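Novice: after the sequence you'll find the predicted model.
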Amino acid sequence: MNKVKLFTVEGLVMVVLFSTAQAWPCSPCICEFLEDLWGWKVDCNSLGLKEMPALPSTTRILYLQNNSLTTVLPGTLDMLHYLKEVDLSNNPWHCDCSILYLKYWLEDSHMTSLASVICTTPAFVKMRALSQLSGNELEGCRRPLPNKCLDFIWRDIVLIIMAICVLIAMSCILRYSRKLVYQVSQKQHSSEIPLLQTHDLEREKSE
């Protein structure tokens, strides 16, 4: 009895999946239901696509190579929890800050496919793999410092210059004071010599 129930449940599931397979609008891609993987193979190869097509959440294999894709909007691929294979090669990817979503998504679940994403534009990252680029290297990701930060930087520069000037002035004053002390000591020494000589003469006369 249990075997019959189990067979009936599996049969119903297969019927539902088969019906879904027939009803899913795959155009312009070609969709094939994979019974062994209980999901879809979606083939969008060489269709000249400029944006991501609608995809079933149970997609297992996705072919998007040889199209005209330049970026992927954030959230587009989030529902593909069952995806096992994806090919995004040979697309003219524009590697600015907006491509970070695709980069992070591939890093999390399909690292091997990330190496096939090659940048076409901008020119300074042309022919470089997206996997080799960090966020700071992508156009538009480096945000300019706010005005307050710039004000602090200029204030620090002014303070550093003032501190350097004070140190130079103190060094000059110290050198001058040492020179002055030396000159005073020399004058005192030169004035003491005649006194000593006079004292010696008086002492000789007294003897």
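Specialist: Yep, it's here.
Novice: from here on, contacts and neighbour counts on C-alpha atoms
Specialist: Noted.
Novice: any idea where the strands of this structure begin and end?
Specialist: Listed in chain order, the strands of the chain (DSSP state E) span 30-34, 39-43, 59-63, 85-87, 93-94, 119-121.
Novice: most neighbours per residue, which of those strands?
Specialist: Of those, the one with the most neighbours on average (mean count of other Cα atoms under 10 Å) is strand 93-94, at a mean of 23.
Novice: related to what we said a few turns ago, now the strands of the chain in TSV, with distance to C172?
Specialist: Shown next, in TSV, are the strands of the chain (distance: least, Cα to Cα, whole Å):
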stretch	distance to C172
strand 30-34	84
strand 39-43	80
strand 59-63	75
strand 85-87	71
strand 93-94	59
strand 119-121	57
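Novice: tell me which of those strands sits nearest to S109.
Specialist: Across the strands of the chain, S109 has its closest neighbour in strand 85-87 (9.8 Å, Cα to Cα).
Novice: list the helices and strands that closest one packs on?
Specialist: Identification of packing neighbours for strand 85-87 by 3 or more Cα pairs under 8 Å, 6 or more residues apart in numbering; DSSP states H and E yields strand 59-63.
Novice: next, the contact list for H110, please.
Specialist: E85, V86 (Cα atoms under 8 Å, 6 or more residues apart in numbering).
Novice: go ahead and flag the most central residue of this protein.
Specialist: Central residue of the chain (Cα atoms, centre = their mean): G135, 2.6 Å from the mean position.
Novice: list the contacts for that one?
Specialist: Here G135 is in contact with C97, L100, C141, R142 (Cα under 8 Å, 6+ apart).
Novice: hmm, which two among the residues you listed are most spread apart?
Specialist: Across those (Cα to Cα), the longest gap, 12.8 Å, separates L100 and R142.
Novice: take the one below as the second:
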Amino acid sequence: MIMKATVVCNILLFLHTSSFSMCPSPCICTQYRHGGLHVDCSSRFLKNVYMSLPENTVSLSFHNNMLTNIRPGQLDKLHHIQTLNLSQNPWSCDCNIAYLKHWMEDNPNVVVTGATCQSPLHCQRMPIIHLTGNEFASCGGRQHVDCQGFFANTVIMLSLMLLVIILVAWAASVSKGLAWQVATNPYISEADLPMGSRVRLASS
């Protein structure tokens, strides 16, 4: 009985230490009773988020660092996260901030604090989630506009419009020609003409 209790204690101790072994350096991790982690990476002079974050992270803080953006995919495995503190960072709202903006839009239930642009000047103090496509106008492939597709569609539409105009002009010309023939040739009656031509003649 004592041996079984010892084995259980060793297993629990192993699981406990394993969960903390995932804590990324130089952050400090605190385990909640329900098993989730609070990962505190605040005031670590971080310029980028290069570490692998534990998947059971519930609360994450990057408060008071030197972060300007978060690398794409860095937060994708945090399926249990509830709070994210991004305050006191010089967030640069250029092309590289698009991932963080889209991540916040895809995770509306996560309470995010401090996600505010510090640069460029025209975006200063603007919440990152309020950014629109206008701020990413110079991002090239990241915000690609299909100009070739637009041009092709325009050409097709113009071609169809031109074809319709040509057909209408041809029909009007044929109708006038038939009307002239009826008017000048006594041997041709309106009954000899096709139904469509008779309608057009009648309207003229």
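Specialist: Done, it's in. Nothing here was measured: the structure is a model prediction, and the numbers come from that model.
Novice: what residue of structure 1 matches up with H63 of structure 2?
Specialist: Aligned by TM-score structural alignment, H63 of structure 2 pairs with Q65 of structure 1.
Novice: list the contacts for that match?
Specialist: Going by Cα under 8 Å, 6+ apart, Q65 of structure 1 touches C44, N45, S46, D87, L88, S89, N90, N91.
Novice: one more time with 6 Å, if that's ok
Specialist: By Cα atoms under 6 Å, 6 or more residues apart in numbering, the residues touching Q65 of structure 1 are N45, D87, L88, S89, N90.
Novice: what does S177 of structure 1 give?
Specialist: By Cα under 6 Å, 6+ apart, the contact list for S177 of structure 1 is empty.
Novice: on that earlier part again, counterpart of the residue nearest to the centre of structure 1 in structure 2?
Specialist: Checking TM-score structural alignment: G135 of structure 1 goes with G133.
Novice: can you map out the helices along structure 2?
Specialist: Here structure 2 has its helices, by DSSP state H, at 2-21, 98-106, 147-184, 195-203.
Novice: deepest of the ones you listed, which one?
Specialist: For these, average neighbour numbers computed from mean count of other Cα under 10 Å are highest in helix 98-106, which has a mean of 16.
Novice: list the helices and strands that one packs on?
Specialist: Based on contacts counted as 3 or more Cα pairs under 6 Å, 6 or more residues apart in numbering; DSSP states H and E, there is no element that helix 98-106 of structure 2 packs against.
Novice: that helix corresponds to what range in structure 1?
Specialist: Counting by TM-score structural alignment, helix 98-106 of structure 2 falls onto residues 100-108 of structure 1.
Novice: the matching stretch vs structure 2, average offset?
Specialist: If you overlay the two and look at stretch 100-108 of structure 1, the average distance to its match in structure 2 is 1.8 Å (mean Cα distance after the TM-score superposition for structure 1).
Novice: contacts for that stretch next, please.
Specialist: Applying Cα under 6 Å, 6+ apart, the contact partners of stretch 100-108 of structure 1 are P74, L114.
Novice: for I118 of structure 1, which non-adjacent residue is spatially closest?
Specialist: In this structure, I118 of structure 1 finds its nearest non-sequential neighbour in A129, 4.4 Å apart by Cα to Cα, 6 or more residues apart in numbering.
Novice: now stretch 166-184 of structure 1: buried residues?
Specialist: Neighbour counts over stretch 166-184 of structure 1 (16 or more other Cα atoms under 10 Å) mark no residue as buried.
Novice: which part of structure 2 matches it?
Specialist: Using TM-score structural alignment, stretch 166-184 of structure 1 pairs with nothing in structure 2.
Novice: which residues does E32 of structure 1 contact?
Specialist: Contacts of E32 of structure 1 (Cα under 6 Å, 6+ apart): W40, K41.
Novice: how near is it to V42 of structure 1?
Specialist: Per Cα to Cα, to the nearest Å, E32 of structure 1 is found 7 Å from V42 of structure 1.
Novice: repeat for D156 of structure 1
Specialist: Using Cα to Cα, D156 of structure 1 is found at 58 Å from V42 of structure 1.
Novice: what's the answer for S185 of structure 1, then?
Specialist: 98 Å.
Novice: before we move on, what about K5 of structure 1?
Specialist: As judged by Cα to Cα, K5 of structure 1 and V42 of structure 1 stand 33 Å apart.
Novice: return the residue of structure 1 aligned against G73 of structure 2.
Specialist: Aligned partner of G73 of structure 2 by TM-score structural alignment: G75.
Novice: F7 of structure 1 versus its match, what's the distance?
Specialist: Distance, G75 of structure 1 to F7 of structure 1, using Cα to Cα: 38 Å.
Novice: try N45 of structure 1
Specialist: Taking Cα to Cα, one finds N45 of structure 1 at 37 Å from F7 of structure 1.
Novice: just E204 of structure 1 next, same as before
Specialist: For E204 of structure 1, the distance to F7 of structure 1 - Cα to Cα - is 141 Å.
Novice: again, but for L102 of structure 1
Specialist: L102 of structure 1 is 41 Å from F7 of structure 1, by Cα to Cα.
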